[in-house]
Structure formats: C-alpha cells, structure tokens
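Here's my sequence, what's the structure:
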Amino acid sequence: MKKIAIVIADLVLGGGQRSALNLAAALSVNHDVTVLVFQDSYRQYKVPCKLINLDCPDKKSTIAKAYNVFKRAFRLKRHFDAEKYDYIFGFMESANFPVAMASPDSILSVHCNPHEIGTYETWLMKLTYPLAKHIIAVSEDVATILRDDYNMKKVSRIYNLVSFDEIKQQGSDEYHHGRPYIVALGRLADVKRLDLLVDAYAKSKLQQVCDLLLIGEGEMRSNLEQQIESLELTDNVILTGSQTNPFRYLKNAEFLVLSSRTEAFPMVLIESLVLSCPVVATDCPTGPREIVIDGENGLLVENGSEVALTEAIDRLYYDKALLAHCKDNAFDSVQHLSADKVVNEWLALGESA
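Here you go, the predicted model:
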C-alpha cells in the first residue's frame, strides 16, 4: 500500500476537479490517499478519502497572488515533510506551481493548453515545472506543446480518469423534457464559445423540432441571455444553471455539442460517450481529435466556423442512420480510457519517474 497525496486548489465544479477525485477514488481501493486543497468554499463534490484544507484561498492582485504561491508552497512542504508521502500528484496550474516548489518528487498533471494561460502563469510554469520529477499532460497535443514550445523534457501523456460506473449510475436518474433536445455542458465562459453554438442553432433546422440545453454557470450568462432573447429563442434554448448530476441530461439527449475555442482534454466528451450519447465537437486545440472519430462516434467540425457547426448539428440530427451508428459505437470508442488502465499508468509513472 502506497501513501499518496493529491493536491488541487479547490473542489468547485470542473473537469479537473472531477478527474482528480476520480483518481483519488480509484487509488483509494488499495492505497492510503489524501486530497489536499487550498480552499474548501463552494465544494460541489463528495470526497472519497481523507480531505485536508490548507486554508490558502485565492487572491486577486498580482502581488497577493505571488505571495500566495510561496505561502502555499511553505504549507505544502511542512505537510509533506511531516507525512512522508510515497507519491505526490499535483492537479492543475494553481496547485502545480506550489507543489513543484514544495517537493522535487512531485508529479504534475497539466489540464490546459499552455498557450492559453496568462503571462504571469506562463512565467510561473517556466520557473516551477522543471523542479518537479515529472509532468503529465492530459492529451498528446498538450504533451507536444510542453516538449516543443517550452523545452520540457520529463513529459508523459495520461488521459483523464473517468468513472464509467458512476456516470452510468447517475445517468440512470430520470429526466423528462417533453421534446427532443441537444446539450452543451460546461462553464458559461468565453472560451467555450456558446455564443457560436447559439448562433449555429438559430440558423439550423433543429429549432423547429429540438431544443438546446446549456448546462452550467459562468460569467457569460447575461450575454447569452441577451443573445437568446434577441434571436427570439427563449422557448428553445434553456439555461439550466449548474447541475450536480448533469449525466441524466446527457443520457436522454440526442447528442452533445462542444463548441470551444480551445480545450486540454475535454472530459465531457468522454462522459457523453460513456452514456452512448454521440458528440459534435470543434476540432480545437487540444483534445477533441483524440476522442472524436468523425462519422463513428460523432462529428468533428472546423474550429470557430458557425456554418460548419450548423451543418453538423443538422446532419447528425436528421441523418437517423448516422445518429444510430454513432450511438452504437459511442461506448466502445472510450473503452481504452477505463479506470484500471489509467490508474496503472499513474502508479507505473510514480514508480519509474
């Protein structure tokens, strides 16, 4: 049995948070796992193991943020020295920076496209990531960027861990909408380009027979509400807000749409496919092209193209043979991402790195 620490800044709704807790749950079956957070406000998930709050919440100003990185690193080092973990895993940038500073034995998991982070975060990444023992990228494209554009040598790719059983269980909860619908699931943020999806839907034939559900919350909500109203789609495009169980919506959807400008490795695509719900996704950097097999489990479309997105959602909905084919293939297309395989990759890297 190994003693393992998993460090993540917080446990608000998000793909990185789900991935960290999925790994914690899977590792906890045979190992002693502790999840460490810097703040425990607005927690949206049950924690499957011991949880420790180091009480170093986010700061807003650049100076306060810089001080906070060192404060977090100090508290982590003190904790690591006392607990003597066999493996230390950092998740996402806000945890990775202080984790790397606190332990040269740490393994960092990168969950974003490095080209999309800010100048300050890029500086911190270049400063701290080489201090860690190894870096895990959640997609091949992210791994390539880290190696080629940031000259990082100790990089491997391990896909996000998805809990198939939990998704299926939650997906079995009932949800009745009244007529067919498609879904988009994630933060209402500019990078998700939900405005593009709403425009594409407005120009499609779907609005006559099929609704669009936007599941999530975020800073773009008011903009989207105004856009939906101006397009006279208030009866067809529904903003559901955040949902603790979004999988019941996915289970009964015609398909899911991901319209993002950029991603890292979008877990929502995998979660949708686990529930035999096909996907339409923009071919954005990075991740979708490693998940979506065009014409087999969904459709991959030109990034940022409203016309291509409109054509794709119309095609997948109205071509019933294609839709059925993608539904039939969806679950099998993600079998290589099963929990056992991903856990073994993490443990093997911990031993060898």
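
From here on, just use CA atoms for contacts and neighbour counts.
Noted.

show me where the stretch 201-350 of the chain has strands.
Along the stretch 201-350 of the chain, the stretches classed as strands by DSSP state E, counting those that start in this stretch are 211-215, 237-241, 256-258, 279-282, 298-301.

Please give the structure of this sequence too, so both can be compared:
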Amino acid sequence: MNLTKEKNICFFLTDLSDPGGVQRVVVELANFMSRYNNITIISVYANIKDGEPSYPYDISDRVKVVYLVKKSGSGGKVIKQINCLLKVIFFSVTIKKYKFDYIISQGMDSVIWSSIGAVLSRAKYICCDHTSYFRKPLWARIGRRLSLLLSHQIVVLTALDKSQWNSKKVTTISNPIPVDDNVCIEPLSFRQKNIIAIGRLVEVKGFIRLLDIWKSVVDSGSNNNYSLRIIGEGPMRAMLDNYIIKNSIKNVTISDFTKDINEVYKNARLLLVTSFFEGFSMVLIEAMYYGVPAIAFDVHSGPREIIYNNETGFLVEDGNIGKFVDLLSAVLNDESTLEYMSYNARLRVNKYRIDEVCNKWGEIMEGVK
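Got it, this is the predicted structure:
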C-alpha cells in the first residue's frame, strides 16, 4: 500500500452488523490495510448477541472496532430525531479519543452522521458512495451534498457514476476481492447444478422479477435439473416465501446469509443479478473469482462495468424479461458456453485484487491536500 509511513485510519459506516456489500468491502479493506497501518472501524449500530457485538464477516485482530449505539426497534418521530442528534454527537466525541489521519465514510448514509465530527477533527475526510448515482433517495441526496461541501475527496465505484458528479473531488476506485492463491476452484462440470442470487432481500434487488423469470424457465422444462438458490436476509423474506408458494414456483430455495459464502460460490455454476439499481457489485466480482458466469440486467451502472458481454456473462436490456428467460434457458443447456465464460471470468478478475485496490487507496490518501 503506497503510504509513506504508518497512518491512523478510521472507516466509518452505519451498520457493520448488516451482512451487505458495503460491510464486506469495509472489512476487506480494513483487514488488508491493518498490515501496515492502525485501523479502526466505527459503526453507528451494532447487533448485540449474548452481550457481545456480532458481525457477519471475519475481522482481523489487528483492527479495532467501535460501535456507538445498540441496534433497537424504531420509536416515534421525536425519539428518532433525538437519536439522530445523539449519533452525530457520539461520533464527534468518539473521534476525539483518536488522532486519525484519515476518516473514510463508507456510504452516503454514513456521511450524514460523520460529516460534522470529521470536519471538526483535523483528519482528512474521504467519502465513498456505494450506490448508483441514478438512485436518489433522500439520504443519498443529503449525503452527496455534504460530501461535495465538506470532504477532501470523494470515491465512487464506476466511471459512469464519476461522470454524474461533475466535480474534481471525485475519483474512481473499484471494490476489492480478497485473493487466496491456495483455494481450490473446480471446473463447473464438477459442481452441483446450482444457480445463485445473492443480496439483501429488498425491493431494489429485483427478486420478484427474478422469481418470475425462474418460473418461466422451470415451467417450460428448460432448467435442465438446475435449482435456484437465493441467499440473503431482509424485510422482503416473508413476501418472497409467500410469492413462491402462491405461484407454485419449483426448484427454488431462500437461505439466510452465511459467513461461509465462498462455499456457495464454489458450488455454483451461474449467478443471476436482477437489480433495478446497482453500484459496484461485490457479488459479481466474487463470482468471477470463483469462475461463476453471470446474467444481469443492464441497469444504468454496475454490471456493465464488470461483465464482459458474451465473454464472462450476458447483459440483458433492463426490464426485458423475455430475453432474460431465453438466454437463461439456452445457457443452462449449453455446458460449453458456461465453461468458456467461467474460464474468462477467472482471467478478468485480477484487476480487482485486494492489493491492487489498496494501492489505489494509498495513492488517493497520499494525494489529499
């Protein structure tokens, strides 16, 4: 990592206990950077189990983890407003205990809580946007405005997102993938006939249209003994379970997130991504590392910057359910195409290696004035 000397670096995010892509990125960056720097992760929330905070990803003993408040049920409007103020105060007080050289706020929602404290500190303040710029809920709009006003540097994940910001503060760094050169990755023909879809069970991930696609494939008899495994947790779980039953969708299961997610990739032959919006999908590059081709809707940003169309997977016009069904049906009955794409995916993934990505982060931090 290209830093001239050891630094004190803080990664700040809203909820480290949530098993999502942002959390995985933060942990991977923190673990790697802690080899050469003092790293602290500060999370607004923590999920407490048996009296201890519980996190979905393995965090190095070299990394210090601090949380501000316990995760709890929602209260009334006044309580929520008080809690918002307390989070800002807690962060401002917490960072006074540490002489951070850099505060890296991961996610536009986290910028809302971190910006005041970061500005009051003497640290260099870097904000990272993990969602597509075309996705504009209120929290994202506020976070982006604060980032432009108060940060020293803004990091986005795709070239298209960078073009939308229209600011010299903005640079592009992709998400990293951890590399284990000793891992055994078998050819697709040795794996079970599993198709996977991984992500938070929320509307933006498009799981309803995924189930509609899968039902069409199975009902036509084109699934060739493949099964669909949806891996994730979130507020739509009960709705998705009921949707499967109501529509008599066969050969599909939904499983909770697992820490051993690498085993899921190692036993899969194909990944499906049906999101309405994507940032820089960790799921896509992790799948590439394990030689899993992908079919994804070509939304504004994300998949098109990772998938090499017809080489490592397929991009389908967003919303074209019929085309998605046709491609999926065809590829499930074409083992040679899957093997070809699997091989190419393994070749293309090297630019996302954790060491390469962290070198870029080092260059950014060294260049912040």
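
After superposition, what's the TM-score here?
Once superposed, the chains reach a TM-score of 0.89 (TM-score structural alignment, normalised by the length of the first structure), with 343 aligned residues with a CA RMSD of 2.4 Å.

Could you dump the strands of the stretch 201-350 of the first structure into CSV and include distance to residue 62 of the first structure and mean neighbour count?
Shown next, in CSV, are the strands of the stretch 201-350 of the first structure (distance: least, CA to CA, whole Å; neighbours: other CA atoms under 10 Å):
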stretch, distance to residue 62 of the first structure, mean neighbour count
strand 211-215, 32, 22
strand 237-241, 31, 18
strand 256-258, 32, 26
strand 279-282, 33, 28
strand 298-301, 38, 24
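
Now those in CSV, please, with extra columns for distance to residue 345 of the first structure.
Compiled in CSV, the strands of the stretch 201-350 of the first structure are given as follows (distance: least, CA to CA, whole Å):
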stretch, distance to residue 345 of the first structure
strand 211-215, 32
strand 237-241, 35
strand 256-258, 28
strand 279-282, 27
strand 298-301, 27
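
what about those strands, which gets the closest to residue 116 of the first structure?
Ranking the strands of the stretch 201-350 of the first structure by proximity to residue 116 of the first structure (CA to CA) places strand 279-282 first, at 16.7 Å.

what packs against that closest one?
If you count contacts as 3 or more CA pairs under 8 Å, 6 or more residues apart in numbering; DSSP states H and E, strand 279-282 of the first structure packs onto strand 256-258, helix 267-274, strand 298-301, helix 306-318.

in the superposition, what's the average offset of that strand relative to the second structure?
Compared with the second structure after fitting, strand 279-282 of the first structure has a mean deviation of 0.9 Å; criterion: mean CA distance after the TM-score superposition for the first structure.

so where in the second structure does that strand end up aligned?
Strand 279-282 of the first structure corresponds to residues 294-297 in the second structure, going by TM-score structural alignment.

Likewise for stretch 15-26 of the first structure?
Taking TM-score structural alignment, stretch 15-26 of the first structure hits residues 21-32 over in the second structure.

What is the mean deviation of the matching stretch from its aligned residues in the first structure?
Here the mean offset of stretch 21-32 of the second structure against the first structure after fitting is 0.3 Å, by mean CA distance after the TM-score superposition for the first structure.

Run through who's touching the match of strand 279-282 of the first structure.
Defining contact as CA atoms under 8 Å, 6 or more residues apart in numbering, one finds that stretch 294-297 of the second structure is touched by 270-276, 284, 287, 303, 307, 312-319, 324, 328.

what sits up against the match of stretch 15-26 of the first structure?
11, 15-17, 39-41, 57-60, 62-63, 106-107, 130, 175-178, 281-283, 354-355, 358.

Got a quick ChimeraX command for the buried subset of the residues you listed?
Buried residues within the contacts of stretch 21-32 of the second structure, by 16 or more other CA atoms under 10 Å, are selected in ChimeraX with:
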select :11,15,16,17,39,40,41,57,59,62,63,106,107,130,175,176,177,178,281,282,283,354,355,358
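
re the thing from before, and the match of stretch 15-26 of the first structure, how far out from the chain's middle?
In terms of CA atoms, centre = their mean, to the nearest Å, the centre of stretch 21-32 of the second structure is found 10 Å from the chain centre.

give me every residue that touches residue 159 of the second structure.
Shown in contact with residue 159 of the second structure (CA under 8 Å, 6+ apart): residue 172.
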